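Undergrad: Show me how the following folds:
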Amino acid sequence: MKIEIDMGATAASGAVPGPAMLDLEELLATRLLVQGNSGSGKSHLLRRLLEQSAPHVQQVVIDPEGDFVGLAERFGHVVVDGDRSVAELETIAARVRQHRISAVLTLEKLDAEMQMRAAAVFLNALFDADRDHWFPALIIVDEAQLFAPAVSGDVSEEARKLSLGAMTNLMCRGRKRGLAGVIATQRLAKLAKNVAAEATNFLMGRTFLDIDMARAADLLGLERRQAEVFRELQRGHFVALGPALSRRPLPIRVGSVETAPRGGTPKLTPLPEPAGADARDLILAPVPLGPARASAAERRAAAPPAPSVNQLLEEIVRNRPTAVPAEEAPALPPEERERALRAIAREIMADPDSFFRPEPVLFGDFQVRCRIGKVGAVAPAEFRLHINAARSGLDPELASGADWDRALGVARAIPDDLQAVYLIVAAAALAGAPCPSDSEVARRCGMHSAGRARSRVKHLDKGDLVVTRSDMSGNRVAAVPELGWETAPGDPNAPARIPDEAPRPETLDLFGTPERSAAE
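TA: This is a model prediction of the structure:
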C-alpha cells in the first residue's frame, strides 16, 4: 500500500502550486539528506516530516539541542535524556525497537564529545537489535555534521570514530534492519562523504558558500550556472529530488506545523524605559551570596563508568592467590609510607616529558621505585592519586600540610578522568596562585587539546566540585567550595608554561673532545 504525506506545496515559478507529496514507503528504502544554512528552515522541515508521518511509522530523533521534545505532548514520543550510563542507553534503545515506541534522544545537557558518545551508543543499540524486532523506523538526526564530521576537531579520535561508525552503519546498512536515516546538516562540506553518499533523496535549502552551492547542484543534477538558485531561496523553501519526492528537481515550500520548539528565532521587542541615574546603582549593586552548595554526600551519584584497564588490573591483583609467604621486611608506618609515595611521585613528574607518558609506563616506573625504596606494593588507584597530585606542581611544604590531605580525600571520590584537573585547580587555590589556563591544565594532564581541558573544567563546575566565574577583565577565578579555597584571577587563554629544559651532559668523542651538535 502506498502511503504519501503532505510536506507543503510546490513553488515552481510560472506553475500552479500543488501539494508536495512524499512517498513514505519509498523513503524507508532510500533515505533522505537535508541541507541548509542556519535559519533556512531545516528543523521546521524535519518537524513537518515527523508530524505528518507520526501516525504511520515509528520515529527516533537524535536531538542535540532539545528542539523536538515538544513532540511528546502532541504525539506521545518518549523523551530520553542522553545524560545516562552506557548500559541504560543500550537497554532503552533495545526497548524502543522491541515495543515500537517513538522516542526523542535529547543531548542538550552534554558537551560535544559526550553527545557523540551517547548518540553512538543509542544508534548502535538500535542497529544491533534482535532480528525479530527489525520493524520499520525513521531515524532523524539533526545537525548530523556533529555526529559524522568530515574532519576531526576538538573531540577525541576515539569518540569521533565511535560516532562516525554508528552513523555509517545507519546510512549504509540500516535499510535491511528497517532503519531509514534522515539526516540534516548545515553544510555538506562538514559531513563525512561516506555518510552523505548513501542518501538517495535530497532537500536542499538556502546556502551561500560557492563550494556548498556547487556540491548541492551536483547532487541534484543541475548545471553549475544554476547553482545560484540556492542563494536566493527563502526560509522554508527547498529544492527536492529523489524517488520518494520527485524525479526532477522541484522547488517546494514546507507547510505549517502543529508543535513548536522550546526556543526559536528571537523577536525584536521594545527596550525598557531608560533608567537614568539609577542604572548604575541597579547594575552595580552588591551581588548577594547564593545558598550554600550541597556537600559531596548530597550530590547525585554519577552512573558508574565502564571499568578501565587499570581498574581491571587492580581487581586481578586484589583477587590473585597469595604466594608462599616469605620473610618480608617490616612494613613502614603509614605516615612514613605516605611521605615516601608522595616523594616518588614528585621525582617522576619532575621530568616534563612524564606528563605525556602513557599511564602504564608511569605505573611501571612507580612500582620499580617503590620496590627500591622498600615501600611495598601499591594499588593502581593509590598510584593514580599520587601521580595526579604531583601533576598539580604544588610546593612540597604545602603538600605536606593537613589542608592538602583534605583535598586528596575529596579527590579519591572523583572519577579518574577528572581527578587530575580537580587537584591542579585545588593546588592553585591553596597556594593563592592564578587560576591555570586551559592550555596549562591540558599540559599537566598529558593532553594536547586545550578544548578537552576546558570541557573537563566545565564537568567539575557542573558537579559543583569547582565553581568558576569571570572578573571584569575576562580572567577566570576558580573556587573549591568543598574546601573553602579560591584561586587568584588568571587568563584562561594563556599559553602553557613550558619549563626550562635541563642542560644536557657533555659527551666526548673517541679522542676525548667534546662533541658538537649539528646546529653548532
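Undergrad: okay, CA-based contacts and neighbour counts for the rest of this
TA: Will do.
Undergrad: excluding its backbone neighbours, what's nearest the spatially most central residue of the chain?
TA: Nearest to the geometric centre of the chain sits Glu113, at 1.8 Å (C-alpha atoms, centre = their mean). If the residues on either side of it in the chain are set aside, Glu113 comes closest to Val155, at 5.4 Å by C-alpha to C-alpha, 6 or more residues apart in numbering.
Undergrad: Now the second one, please; I'll put the structures next to each other:
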Amino acid sequence: MKIEIDMGLTAASGAVPGPAMLDLEELLATRLLVQGNSGSGKSHLLRRLLEQSAPHVQQVVIDPEGDFVGLADRFGHVVVDGDRSVAELETIAARVRQHRISAVLTLETLDAEMQMRAAALFLNGLFDADRDHWFPALVIVDEAQLFAPAVSGDVSEEARKLSLGAMTNLMCRGRKRGLAGVIATQRLAKLAKNVAAEATNFLMGRTFLDIDMARAADLLGLERRQAEVFRELQRGHFVALGPALSRRPLPIRVGAVKTAPRGGTPKLTPLPGQPSAEARDLILAPVPLGPARATAAERRAAAPSAPSMHQILEEIVRNRPAGPAPEEVPALPAEERERSLRAIARETMADPDSFFRPEPVLFGDFQVRCRIGRVGTVAPAEVKLYLNAARAGLDPDRAAGAEWDRALAVARAIPDDMQAIYLIMAGAALAGAPCPSDHEVARRCGMHSAGRARSRIRHLDKGDLVVTRSDMSGNRVAAVPEFGWETAPGDPNAPATAPAEAARAVTPDLFGPSERTAAE
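TA: As a prediction, the model looks like this:
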C-alpha cells in the first residue's frame, strides 16, 4: 500500500501549483538530506514532515536545541532528556524500538561534546536493538553537522569518532534494521561526505556560499550556472529531488504546521516610549555596592605574562656561577625515583594558588625541582599524571601504597581533561573521606566553574569510571567500582575548602618532614 504525505505546494514558475507529495514507504528505503542556511526553514520543513507522517510511522528525533519537544503535547512523543548515564540512554533507546513509541531526544542542556556523546549512545542503542524489534522508524537528526562534522573541531577526537560512527551506521547500515535517516544541515561543506552521500532524496533550501551552492547543484544534477537558484530561494522554499519526491528537480513551498518551536523567529516590537531624562536616570542610577573592582588605570596595566619553562631554565643557567664541570650524577633506582617524583609533585602543588597556575608554569616548576633534586627530566605526560595525583590531596603514606598505584594505572588511559577529576574522586574513595563537592573539585582542577566540574563528573559517571548516587539526605556518594572503593556522603553544593585548610592537607616538604609532621 502506497502512503503519501502532503509537504505543501509545488512552486514551479509558470505552472499551476499542485500538492507536493512525499512517498513515505520510498523514503524509508532511500533516506533524506535537507540543506539550507540558518533561517531558510529547515526546522519548519522537518516539523511538517513529522506532523504529516506521525499517524503512519514511528519517529525518533535527535534535537540539539529542544525545538521539537512540542510534538509531545499534540502527537504523544516521549521527551527524553539527554543528560543521562550510558546505561540509561542505551536502555531507553532499546525500549523505544521494542514498544514502537515515537520519542524526542532533547540535548539543549548539554555542551557540544556531551551532545555528541549522548546522541551517539542513543543512536547506537537504536541500531543495536534485537532483530525482533527492527520495525520501520524515521530517525530525524537536526543540525547534523554537529554530530557528523567533516573536520575535527573543539571537541575531543574520541567524542567525534563516536558520534561520526553512529551517524555513519544510521545512514549506511540503518535501512536493513528499519531505520531511515533524515538529516538536516546548515552547510553541506561542514557535513561528513560519507554520511551525506548515503541519502538519495534531497531538499535544498536557500544558501549563499559558492562552495555550498555548487555542491547542492551537483547533488541535484544541475549545471553550475543553475546553482544561483539556491541564492534566490525564499524562506520555506526548497528544491526537491529523489525517488520519494520527484524524478526531476522540483521547487516546492512547505505547508503550514500545527505545532510551534519554543523559540521562534525574533519579531520587531515597538521600543518603550521613555523620555530622555527618565531614560538617563534609569540607566545612570546608583549602582549597588559590591566587591571592589579594578580602576581603569589598574585594568590598563596588564599583568606581566608568566615565564615559560624555557625562560625559567635559561634564567637558572644564566645566573649559575661558573665553576668546575659537575660530576655525572648516577641514575636513581626506580623506586626511589618514583618516591621523589611524587614528593616533587606534592611540593609543586603545596601552595593553594598553584591549582590556578597555567600548565606551562607548573610544568616548568616541576622540571626545575627535578633538576634540583637530581631526578632528571620527565616526559610531559608523566608530569601531568604526577601533578593530577597531587591534586587528589592524599597523605604521603596512603599515596605510596599499591592500591593508589592501581588507580594511577587506570588514570594513564583516561583523557587529560578527565584525569584530575578521576584521581580526586578515587583518592577520596580510597581514604573513605566525604565525596568532594562540585566547588571543591573545580578548585582543585584550577577551574572557576562548579557547573563545568559537575558536567565532567557526570561524564565519568556515564563511562562507569566513577559511579555516583545520592543518599536520603541529598548528599553524594562516589564509588570506584573497579576497585570497590567508596567515599563517605558529601554535600555536592558545599563551598570549596578554605585555602589555609587546603595547604595544611598537603605535605609540601621535599627534602625532609615538615615541622608540623615532626610535631605530630
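Undergrad: Next, the TM-score between them, please.
TA: The TM-score (TM-score structural alignment, normalised by the length of structure 1) is 0.64; 372 aligned residues with a C-alpha RMSD of 4.0 Å.
Undergrad: if we can go back for a sec, let me know the secondary structure of the residue nearest to Glu113 of structure 1.
TA: Three-state assignment for Val155 of structure 1 (DSSP: H, G, I helix; E, B strand; the rest coil): coil.
Undergrad: check contacts around it.
TA: Contacts for Val155 of structure 1 (C-alpha atoms under 8 Å, 6 or more residues apart in numbering) come out as 112-113, 451-452.
Undergrad: ok so, going back, test my guess that the residue nearest to the centre of structure 1 contacts Ser156.
TA: Yes. Using C-alpha atoms under 8 Å, Glu113 of structure 1 is in contact with Ser156, at 7.3 Å.
Undergrad: ok, the residue nearest to the centre of structure 1 - contacts?
TA: Counted by C-alpha under 8 Å, 6+ apart, Glu113 of structure 1 has contacts 155-156, 159-160.
Undergrad: Could you do Ala93 of structure 2 as well?
TA: By C-alpha under 8 Å, 6+ apart, the neighbours of Ala93 of structure 2 are 122-123, 125-126.
Undergrad: So it lies in a helix, does it not?
TA: Yes. The assignment for Ala93 of structure 2 by three-state DSSP puts it in a helix.
Undergrad: So it versus Ala120 of structure 2, what's the distance?
TA: 11 Å (C-alpha to C-alpha, to the nearest Å).
Undergrad: number of nearby residues for Lys176 of structure 2?
TA: By other C-alpha atoms under 10 Å, 11 other residues sit near Lys176 of structure 2.
Undergrad: again, but for Ser156 of structure 2
TA: Neighbours of Ser156 of structure 2 using other C-alpha under 10 Å come to 12.
Undergrad: Now it. Nearest residue, chain neighbours left out?
TA: Excluding the flanking residues, the one nearest Ser156 of structure 2 by C-alpha to C-alpha, 6+ apart is Glu113, at 7.3 Å.
Undergrad: any idea which element the one you found lies in?
TA: Element membership for Glu113 of structure 2, per DSSP states H and E: helix 112-127.
Undergrad: If you count neighbours, what's buried in that helix?
TA: Neighbour-count burial for helix 112-127 of structure 2, counted by 16 or more other C-alpha atoms under 10 Å, picks out 112-127.
Undergrad: what is the orientation angle of whichever helix or strand comes after it with helix 112-127?
TA: Where DSSP H and E defines the elements, the next helix or strand beyond helix 112-127 of structure 2 is strand 137-141. Between strand 137-141 of structure 2 and helix 112-127, the angle comes out at 170 degrees (axes from the mean of the first three to the mean of the last three C-alpha atoms, to 10 degrees).
Undergrad: now for strand 137-141 of structure 2, which elements pack on it?
TA: Identification of packing neighbours for strand 137-141 of structure 2 by 3 or more C-alpha pairs under 8 Å, 6 or more residues apart in numbering; DSSP states H and E yields strand 58-63, strand 179-185.
Undergrad: How much space separates the closest residue to Ala112 of structure 2 other than its chain neighbours from Gln52 of structure 2?
TA: In this structure, Ala112 of structure 2 finds its nearest non-sequential neighbour in Val155, 7.2 Å apart by C-alpha to C-alpha, 6+ apart. For Val155 of structure 2, the distance to Gln52 of structure 2 equals 36 Å [C-alpha to C-alpha].
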